[in-house]
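[1] need a 3D model of the sequence below.
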Amino acid sequence: MNSLRGIDLNLLVVLEALLAERHISRAALRLQLSQPAVSHSLARLRQLLDDPLLVRGQGGLVLTARAHELAAPLAEALAQVRILLGPGGFQPATARRTFKLAMSDYGSLVVLPRLLRTVRKAAPNIDLTVTQGSLETMTAQVADGQIDLAFGAFAFEPEGVRTAVLFDDDFACAVDAATVRDTGRLDHVAYLARSHVLVTAATERGDAIDAAVTRLGGRRKIACTVPHWSVAPGLILGTNMVLTTARRSLEALADDRLAIFEAPFTIPGFAFCMIWPAKADADPGLTWLRERVLQAVAPEAESSDAISLRG
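    Purely as a prediction, here's the structure:
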C-alpha cells in the first residue's frame, strides 16, 4: 500500500484533468503546465497506481476500467481537499478556476449570455468551458464528475445527481413575417399546408409536436432537418416554411423579420433544468456558480438586460 508521505498530491490534480480531458495537450492547457510535464506526471501516476490509466483507442485516448473507477472518488476527494485548504467560503473576486458546463445551443442561447456576464463581473478569473452532448451523455458525465453543471430538459434525477428546475418553456411557431402580413399567424389548415423545419436536437419535443398534429388528423411535411436550435429560425426567412420550436429560443434572437405566434393546437411544454454531481454539494465554488445561474435566469435579470440594451 502506498504511503501518503511519499505521494505528491499535485499528481491527483493532474489525474483529475487527464480523466476529464482524455487528452494530454488539453489537460496541460487546463492546468497551465507544459505537455512534457503532464506526460511525466502521467508516467508517475501509472507507476503509482500500477495501471496505464489512459490507452490509445479509436479517436484518441480512452480510460481504462481502473481509471473509470477512480473518477468519482477522486473528484469527491479533491473537492473536500479544496474546501479544507481554501479560504473560508468562496472568494469570487480572487478565485482562479475553470468550470466545465454542458448544454445544447438552446442553453447557449437562453442561459449562457447572462450567466457569462454575471460571472465575469463578479469573478474575472473564473473561466467557463462549454461542451454539448445528448441528455444521456451529459447526465453520465455529471454523475462521473467530468462535468460540473449540465443544462437540459432532464426528465428524471438519476443516482448521484442533483437537479434544480430553472424555468418552464413552451412551444411557439415562427414564419417569415412577410408571408402573414394580414393575420400575423396561421390557422391549423394553413399550418399543415406549409413545409416545416425540424430541429433534431429536440427529438422528444418533436415527437410531442407530431403527436399533436396527428390528433388534428394531419401530418407535417419536413423540408429541412437541422441539429441546432440557433440556425433554424434563419432558415425560414425568405420562404413559406414554418418552424415550431421552444419559445425562448425564438425570443432570444429578437428578429423582427419573424412572426411568432401560438401553435394552432396544444403542445405540452417542458421544464429546463440544471444538474450537478451530488458529491459536489459541499463545494463552495460550485455552490456560488449555481447561485449565479439562478440569478441569470431570474425574470428581473431579463428585465435588466432589456433596460441596458435600450440604454
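[2] from here on, just use CA atoms for contacts and neighbour counts.
    Will do.
[3] which elements pack onto the lengthiest helix in the chain?
    If you go by DSSP state H, the chain has its longest helix at helix 65-85. Helices and strands touching helix 65-85, by 3 or more Cα pairs under 8 Å, 6 or more residues apart in numbering; DSSP states H and E, are helix 10-21.
[4] tell me what the helix it packs on is packed against?
    Of the remaining helices and strands, those touching helix 10-21 by 3+ Cα pairs under 8 Å, 6+ apart are helix 24-31, helix 35-49, helix 65-85.
[5] can you list the residues that contact the longest helix of the chain?
    Helix 65-85 is contacted by residues 12-13, 16, 19, 51, 53-54, 143-146, 279-280, 282-284 when judged by Cα atoms under 8 Å, 6 or more residues apart in numbering.
[6] do the same with stretch 52-64
    With contact meaning Cα under 8 Å, 6+ apart, stretch 52-64 is reached by Leu19, Arg22, His23, Arg46, Ala65, Arg66, Ala67.
[7] got those as JSON lines, with neighbour count and distance to Leu309 columns?
    Below are the contacts of stretch 52-64 laid out as JSON lines (neighbours: other Cα atoms under 10 Å; distance: Cα to Cα, whole Å):
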{"residue": "Leu19", "neighbour count": "23", "distance to Leu309": "41"}
{"residue": "Arg22", "neighbour count": "19", "distance to Leu309": "41"}
{"residue": "His23", "neighbour count": "15", "distance to Leu309": "41"}
{"residue": "Arg46", "neighbour count": "14", "distance to Leu309": "53"}
{"residue": "Ala65", "neighbour count": "12", "distance to Leu309": "51"}
{"residue": "Arg66", "neighbour count": "14", "distance to Leu309": "52"}
{"residue": "Ala67", "neighbour count": "19", "distance to Leu309": "48"}
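[8] turn these into TSV, columns for distance to His188.
    Formatted as TSV, the contacts of stretch 52-64 follow (distance: Cα to Cα, whole Å):
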residue	distance to His188
Leu19	51
Arg22	50
His23	51
Arg46	63
Ala65	54
Arg66	56
Ala67	54
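[9] which one among those gets closest to Val213?
    For the contacts of stretch 52-64, the residue nearest Val213 by Cα to Cα is Arg22; the value is 44.2 Å.
[10] want to put them side by side, so please do this one too:
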Amino acid sequence: MNNLRSIDLNLLVVLDALLAERHISRTAQRLNMSQPAVSHALARLRQLLDDPLLIREQGRMVPTLRALELATPLAEAMGRIRAVLVPTGFDPESRHIFHLCLSDYGSGLLLPPLMRHLRRTAPGIQLVITQKSRQGMIAAVVDGEIDMALGVFSDLPPQIERQVLFTDDYACLLDPSGQPQPYVGLTADRYWAAPHVLVAVHGQAPTELDLSLRRHRKARHIALILPHWSVAPQVITGTDLILTVARRCLDDISGLQITAPPIDLPAIPFSAISHTRRRADPAMRWLSQQVSVCVDASVVKADLVPQTP
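    Alright, predicted model coming up:
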C-alpha cells in the first residue's frame, strides 16, 4: 500500500459508507455527494487497494472477501474518529437516511409514535422500511443492507447485537359463533383439534410460535397461511379458525373473542438488532435512543383490551 501521506483519507469515509449502504446512490445521499463523485472515489479505492471491493451481481453490489475483512475495523475506526471530532454525537437536525426492517406487528406498534416524534424533533430524517422473514432480517443486518431490524429473534450470530425493547404475550382470536357448539371456552383439546391461521412472511419457514409449540410434541392443523398480520383477523369472522398472535397485534374486534391460549407459551421478546461494527456510530446510537423512547411510550400508553380468562 502507498505511504499514508499520499492517501486521500476522505476515500476511507466513502469506503465506510459504501460498505454500509452497498449502493452508489444511497451512499451519495448519505455523504451529500453526487453519484459520479462516489463512483470516481470507488474507482480510486479499487486502484489503491488492488481489489474490486464491490461487485455488481443480480442488481446488487456484493462486497468481496477483502471488503468484508475491511468493513468492521474500518467502521470501528471511523466511529472513534467521529467521536473525537464530533464529541456531541449525531446532529438530529441533519439530513440522514436510516434503513429499517420490521414486520406488520412492529410497524404498527413503532412507526406511528416514532414518525410523530421525528417530525417534531428531526424532520430531516428519512426512514426506509422493508419487510423480510426473521432470517432475512438477520442476513440483511449482517450484510449491511439495513441499519436495524426490529422483531422477535432467537439465535443470533456473534456479530449481531440485541436490545430487548419489551415483552409481549400470545393471545388467541376466534369467533365463538363459528366454534363447535355448545362453546364454553377454548380448551387445550379444542385448540389442538381446531383449524388455525398461520402468519408467516415465508409460509414454509417456522415462526417463533411454531418453535414454542414443538415443546408440546403436537402439531396444529394449519388451514390458512398469510404473510400479513393485519388481514388475519378479518378471515376469522364466521369461521371455526383460530389465530394465535402477539397480544398487541389485536384490537377489540366486534363479534370476535380475544382469549389467553389454553396451553403454556413463553413470553415474546421484541428486540432491535444491529451489527457490532455500528456500535460506535453516533447516528446509530441516536436512532436506538429514539426507538427506545417511542417504544416505551407506545407500550405504556397502549389501551389493551383485557384478555378473557
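[11] follow-up on the earlier one: looking at the helices and strands packed on helix 10-21 of the first structure, which is buried most?
    Comparing those by mean neighbour count (mean count of other Cα atoms under 10 Å), helix 24-31 ranks first with a mean of 18.
[12] the corresponding residue of the first structure for Arg120 of the second structure sits in which helix or strand?
    In the first structure, the residue matched to Arg120 of the second structure (TM-score structural alignment) is Lys121. In this assignment (DSSP states H and E), Lys121 of the first structure forms part of helix 112-122.
[13] superpose on the second structure and give me the mean offset of the helix or strand following that helix.
    The first helix or strand that comes after helix 112-122 of the first structure along the chain, using DSSP H and E, is strand 126-131. Compared with the second structure after fitting, strand 126-131 of the first structure deviates on average by 2.6 Å (mean Cα distance after the TM-score superposition for the first structure).
[14] ok, residues contacting strand 126-131 of the first structure?
    Here strand 126-131 of the first structure makes contact (Cα under 8 Å, 6+ apart) with 92, 95-103, 116, 119-120.
[15] what sits against the residue sitting nearest the centre point of the first structure?
    The centroid of the first structure falls nearest to Met103 when counting by Cα atoms, centre = their mean (1.7 Å). Applying Cα under 8 Å, 6+ apart, we find Met103 of the first structure in contact with Val130, Thr131, Gln132, Gly133, Met138, Ala150, Phe151, Gly152.
[16] again, only using 7 Å
    Thr131, Gln132, Ala150, Phe151, Gly152 (Cα atoms under 7 Å, 6 or more residues apart in numbering).
[17] for the fourth one, which three-state class applies?
    So the one you mean is Phe151 of the first structure. strand (DSSP: H, G, I helix; E, B strand; the rest coil).
[18] list the contacts of it.
    Ala102, Met103, Gly107, Cys273, Met274, Ile275 are the contacts of Phe151 of the first structure under Cα under 7 Å, 6+ apart.
[19] so which pair among these is furthest apart in space?
    Going by Cα to Cα, the pair spanning those furthest: Gly107 and Ile275, at 12.9 Å.
[20] neighbour count: these two, which is higher?
    Shown here are Gly107 of the first structure and Ile275; by other Cα atoms under 10 Å, Ile275 has more neighbours (25 against 20).
[21] what sits closest to that one if chain neighbours are left out?
    Spatial nearest neighbour of Ile275 of the first structure, chain neighbours left out: Thr163 (4.5 Å); criterion: Cα to Cα, 6 or more residues apart in numbering.
[22] quick check: the gap between the match of Arg120 of the second structure and Pro92 of the first structure.
    For Lys121 of the first structure, the distance to Pro92 of the first structure (Cα to Cα, to the nearest Å) stands at 10 Å.
[23] these two: which is more packed in?
    Taking other Cα under 10 Å, Lys121 of the first structure and Pro92 do not tie; Pro92 has more neighbours (19 against 12).
[24] quick check: the more buried one touching Arg120?
    No. Assessed by Cα atoms under 7 Å, Pro92 of the first structure is found out of contact with Arg120, at 9.7 Å.
[25] in the first structure, what residue corresponds to Ile242 of the second structure?
    Using TM-score structural alignment as the criterion, Ile242 of the second structure maps onto Val242 of the first structure.
[26] is it true that Arg114 of the first structure touches Ala296?
    Yes. Checked against Cα under 7 Å, the pair Arg114 of the first structure and Ala296 is within contact range at 5.4 Å.
[27] neighbour-wise, which of these two wins?
    With neighbours defined as other Cα under 10 Å, Arg114 of the first structure and Ala296 compare such that Ala296 has more, 23 against 20.
[28] surely Phe270 of the second structure is in a strand?
    Yes. Judged by three-state DSSP, Phe270 of the second structure forms part of a strand.
[29] distance check, it against Leu15 of the second structure.
    33 Å.
[30] out of these two, which sits in the more crowded spot?
    More crowded of Phe270 of the second structure and Leu15, by other Cα under 10 Å: Leu15, with 23 against 18.
[31] show me what contacts that one?
    With Cα under 7 Å, 6+ apart, Leu15 of the second structure has no contacts at all.
[32] please report how far it lies from Val141 of the second structure.
    Distance from Leu15 of the second structure to Val141 of the second structure, by Cα to Cα: 18 Å.
[33] same check on Leu198 of the second structure?
    Going from Leu198 of the second structure to Val141 of the second structure by Cα to Cα gives 26 Å.
[34] burial of the residue lying closest to Asp281 of the first structure once chain neighbours are set aside, as a residue count?
    Distance criterion Cα to Cα, 6+ apart; nearest residue to Asp281 of the first structure, sequence neighbours excluded, is Thr287 at 7.1 Å. Number of residues near Thr287 of the first structure (other Cα under 10 Å) recorded here: 15.
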